[in-house]
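Peer 1: have a look; sequence and predicted model below, questions after that.
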Amino acid sequence: MDEAGWDVEPGDEIEPVVQAVGRLLKVCREAAGMRVAEFGEVMGYGEDMIRKIERGQRIPRPEFLDKADDVLRAQGHLKAFKRDMEQARYPKKVRDLADMERRAVEMLLYGSHNIHGLLQTPEYARTLFEMRQPALTEDIVERETAARMARKAVFEREPAPTLSFVQEQVTLERPYGGKMVLRRQLEHLLEVAQLRNVTLQVMPTDRQENAGASGLIQVLKFADGTAIGRSSGVFNARPVSSPKDLRILELRYGMIRAQALTPRESQAFIEQALGRL
């Protein structure tokens, strides 16, 4: 895959911004007296890729704009769009989710099928996308994986959000991608669990009662007192924001946490799982 960026999804609302960046890039290149071939050689990309970016058909990576701004002496005009292109790198369907995760001050996250996206390693995430059927193209796999990894910036925010994860035992045992991928994934879970703003718990398979039997739960709370939640087992899996609906999700999540292993027990459980690999 060419590392310059990703193709724009047809009809995406970000398309006009990408096109504007492309036009600006062309203006700056021509003002610098550089032909497409010459500019492409300096940037390390072929003429076709540069033309696609200038036509607004390809989303340039922020680092591409950094280098292009320096090469063309654009005085920061190209770099000014880095944040916009950072947003554009998310596929359309996850852009709103990423924005909500950036704004959330507290997240309640229960996963019953796979490791939650915010906890995934690049190798684990890539494996999940590679297993999709019908098969995704390599370009889409790259973009989806990169977008998922970019969402993990929530762990670096200041002030840090409060994050609570509960994972079903089976999600820690499925060897997606092979044992080495699973080993690194479990090691990463132990690293994340050490963060002071993170609580990570495991729901053992042998529990006779499990309030999460109907599927995943996600609740994101914001600084203004509002929140949004979703569960695959209620409200037809649609996002909800009314206090009444959110109370139902929070009640279920509270019961799940009470039924799961404690954080300390969960850490020991993951360490034991690692020892069996």
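Peer 2: Nice, thanks for sending it over.
Peer 1: could you use CA atoms for every contact and neighbour count after this?
Peer 2: Will do.
Peer 1: for the helix or strand that contains residue 125, which outside residues touch it?
Peer 2: According to DSSP states H and E, residue 125 maps onto helix 122-130. When contacts are defined by CA atoms under 8 Å, 6 or more residues apart in numbering, helix 122-130 is touched by residues 117, 136, 141-142, 144-145, 148-149, 176-177, 181-182, 185.
Peer 1: and with 7 Å instead?
Peer 2: Applying CA atoms under 7 Å, 6 or more residues apart in numbering, the external contacts of helix 122-130 come out as 136, 141, 145, 149, 176-177, 181, 185.
Peer 1: kindly report the same for stretch 37-53.
Peer 2: For stretch 37-53, the surrounding residues in contact (CA under 7 Å, 6+ apart) are 22, 36, 58-60.
Peer 1: and for stretch 262-272?
Peer 2: Residues contacting stretch 262-272 (CA under 7 Å, 6+ apart): 186, 190, 199-202.
Peer 1: for residue 228, helix, strand, or coil?
Peer 2: Of the three states, residue 228 takes strand under DSSP: H, G, I helix; E, B strand; the rest coil.
Peer 1: nearest spatial neighbour of it, skipping sequence neighbours?
Peer 2: With CA to CA, 6 or more residues apart in numbering as the criterion, residue 228 has its nearest non-adjacent residue at 4.6 Å, and that residue is residue 241.
Peer 1: tell me how far residue 191 lies from residue 50.
Peer 2: With distances taken as CA to CA, to the nearest Å, residue 191 is found 40 Å from residue 50.
Peer 1: quick one, which of these two is more surrounded?
Peer 2: residue 50 (24 against 10; other CA atoms under 10 Å).
Peer 1: before we move on, which element is that one in?
Peer 2: helix 47-54.
Peer 1: show me what counts as buried in that helix.
Peer 2: For helix 47-54, the neighbour count (16 or more other CA atoms under 10 Å) marks 49-54 as buried.
Peer 1: nearest to residue 83, of the contacts of stretch 37-53?
Peer 2: Closest approach between the contacts of stretch 37-53 and residue 83, by CA to CA: residue 60, at 11.3 Å.
Peer 1: next, the one to line up against it:
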Amino acid sequence: MPGPKDLDPSSSPRAFLGAELRHAREKAGLSQEELGQRLFVSGSFIGQLEAGTRRMQPDYARMLDEVLGTEDFFHRNCKAAAKSRYPDHFAEAAEAEAIATEIRQYASTLIPGLLQTSAYARAVNRAYEPTAPEETITERTEARMARTRLLDDPTGPLLWAVLDEATLRRETGGRAVMAESLRHITDLIRRNRVIVQVLPFDAGAHTSMESSLKLMYFEDAPPLAYFEGGGTGRLEDDPAIVARMRLAFELLAASALSPQKSLAMIEALAQNYGHEEHS
């Protein structure tokens, strides 16, 4: 496994903890695999902690302090690294997403967060929490919009999304919101910022009919798969599971319309939404 790159400790609490973990591990004369064995995790998991792609949990922090002789350093500081503006079940995935070099995602029921507009995100958040105060919905929406700024960088990450046709036809927030959302996606496509394919209804049965999927790749750490369901989510780094999800995504992309035909379909739907809303 290639060694992790040097991190800027001032960039984030997790980067600081990762750099300190690497320093303490090397000082103890342990490889990532050897330290992982002491904690009953894989060496790649230790690498992800050092690279900042995984959040250090309190239980692991205590074990690291014990194994590495760092008193209570990691346990004390992992609380600061755990602070997030995102819900607990998604926080770690959002942080990994922010440093990924490539993201591949299949969306079965709604437009992925990175491709959403503010109005669409607000409609989704309100549907999730119909009785929440308006301040909570605004906070959730702003957090989601902060994630979309990843796409302001013209060089990365690479985002390749396969959208089920259902995501484009479900009127989320009304027809005007849908028209704006689909025009936003076509703009990103035409600026060569994202790759988007549509999986049409007539593709029939496919490999991910029961769920969406998300794969994230990193420069100096193994890839991660993310699974999400109502108010829950988990990251998975098991190579066999990640490989299975990669194959599932590739099969979905093979069954989907080409990027050119997908763009034409999205543009046509955007025009229909806009025209009917105007009428």
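Peer 2: Good, I have the coordinates. On a predicted model such as this, the values are computed, not experimentally measured, just so you know.
Peer 1: now the TM-score, please.
Peer 2: Once superposed, the chains reach a TM-score of 0.63 (TM-score structural alignment, normalised by the length of the first structure), with 191 aligned residues with a CA RMSD of 2.3 Å.
Peer 1: hmm, back to that, tell me which of the contacts of stretch 262-272 of the first structure fall in strands.
Peer 2: Assigned to strands by DSSP state E, the following of the contacts of stretch 262-272 of the first structure qualify: 199-202.
Peer 1: export those to a markdown table and tack on neighbour count and distance to residue 97 of the first structure?
Peer 2: Converted to a markdown table, these look like this (neighbours: other CA atoms under 10 Å; distance: CA to CA, whole Å):
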| residue | neighbour count | distance to residue 97 of the first structure |
| --- | --- | --- |
| 199 | 19 | 21 |
| 200 | 24 | 21 |
| 201 | 28 | 23 |
| 202 | 27 | 24 |
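Peer 1: which one of these sits closest to residue 225 of the first structure?
Peer 2: Distances from residue 225 of the first structure to those, taken by CA to CA, are shortest for residue 199, at 21.4 Å.
Peer 1: quick one: that closest one from residue 150 of the first structure, how far?
Peer 2: Distance check for residue 199 of the first structure against residue 150 of the first structure: by CA to CA, it reads 21 Å.
Peer 1: check residue 218 of the first structure too.
Peer 2: Per CA to CA, residue 218 of the first structure is found 19 Å from residue 150 of the first structure.
Peer 1: same check, this time on residue 170 of the first structure
Peer 2: Distance from residue 170 of the first structure to residue 150 of the first structure, counting by CA to CA: 26 Å.
Peer 1: next one: residue 63 of the first structure
Peer 2: 14 Å.
Peer 1: what ranges does the stretch 101-250 of the first structure have for its helices?
Peer 2: Here the stretch 101-250 of the first structure has its helices, by DSSP state H, counting those that start in this stretch, at 122-130, 138-151, 179-193, 243-259.
Peer 1: quick check: angle from the third one to strand 198-203?
Peer 2: For helix 179-193 of the first structure and strand 198-203, the angle between their directions (axes from the mean of the first three to the mean of the last three CA atoms, to 10 degrees) works out to 130 degrees.
Peer 1: who are the packing partners of helix 179-193 of the first structure?
Peer 2: Under the contact definition 3 or more CA pairs under 7 Å, 6 or more residues apart in numbering; DSSP states H and E, helix 179-193 of the first structure sits against helix 122-130, helix 263-275.
Peer 1: where does it end up in the second structure?
Peer 2: Helix 179-193 of the first structure corresponds to residues 175-189 of the second structure when matched by TM-score structural alignment.
Peer 1: equivalent analysis for the longest one, please.
Peer 2: Against the second structure, the aligned range for helix 243-259 of the first structure is residues 239-255 (TM-score structural alignment).
Peer 1: returning to that earlier point: matching residues in the second structure for the helix holding residue 50 of the first structure?
Peer 2: The counterpart of helix 47-54 of the first structure in the second structure, using TM-score structural alignment, is absent.
Peer 1: distance-wise, check the closest residue to residue 101 of the second structure other than its chain neighbours relative to residue 143 of the second structure.
Peer 2: Nearest non-adjacent residue to residue 101 of the second structure, counting by CA to CA, 6+ apart: residue 157, 4.6 Å away. Shown here: residue 157 of the second structure relative to residue 143 of the second structure, a distance of 19 Å by CA to CA.
Peer 1: between the two, who's got more neighbours?
Peer 2: Taking other CA under 10 Å, residue 157 of the second structure and residue 143 do not tie; residue 157 has more neighbours (22 against 16).
Peer 1: mind telling me what that one corresponds to in the first structure?
Peer 2: Match for residue 157 of the second structure (TM-score structural alignment): residue 161.
Peer 1: what of residue 277 of the second structure?
Peer 2: Matched to the first structure by TM-score structural alignment, residue 277 of the second structure sits unpaired.
Peer 1: need the contact list for residue 277 of the second structure.
Peer 2: Residue 277 of the second structure sits next to 175-176 when contact means CA under 7 Å, 6+ apart.
Peer 1: ok, now residue 202 of the second structure?
Peer 2: If you count contacts by CA under 7 Å, 6+ apart, residue 202 of the second structure has none.
Peer 1: per the alignment, it corresponds to what in the first structure?
Peer 2: By TM-score structural alignment, residue 202 of the second structure lines up with residue 206 in the first structure.
Peer 1: how about residue 109 of the second structure?
Peer 2: Using TM-score structural alignment, the partner of residue 109 of the second structure in the first structure is residue 113.
Peer 1: name the nearest residue to its match, sequence neighbours excluded.
Peer 2: Spatial nearest neighbour of residue 113 of the first structure, chain neighbours left out: residue 171 (5.9 Å); criterion: CA to CA, 6+ apart.
Peer 1: quick one on the thing from earlier: closest to residue 157 of the first structure among the buried residues of helix 47-54 of the first structure?
Peer 2: The closest of the buried residues of helix 47-54 of the first structure, once distances to residue 157 of the first structure are taken by CA to CA, is residue 53, at 31.1 Å.
Peer 1: where's the closest one relative to residue 239 of the first structure, distance?
Peer 2: When distance is defined by CA to CA, residue 53 of the first structure is 35 Å away from residue 239 of the first structure.
Peer 1: strands of the stretch 1-150 of the first structure, start to end?
Peer 2: Using DSSP state E, counting those that start in this stretch, the strands found in the stretch 1-150 of the first structure span residues 5-7, 58-60, 104-111.
Peer 1: show me which positions of stretch 22-29 of the second structure end up buried.
Peer 2: Buried residues in stretch 22-29 of the second structure, counted by 16+ other CA under 10 Å: 22, 24-25.
Peer 1: should've said stretch 131-141 of the second structure
Peer 2: By neighbour count on 16+ other CA under 10 Å, the buried set for stretch 131-141 of the second structure is 137-138, 140-141.
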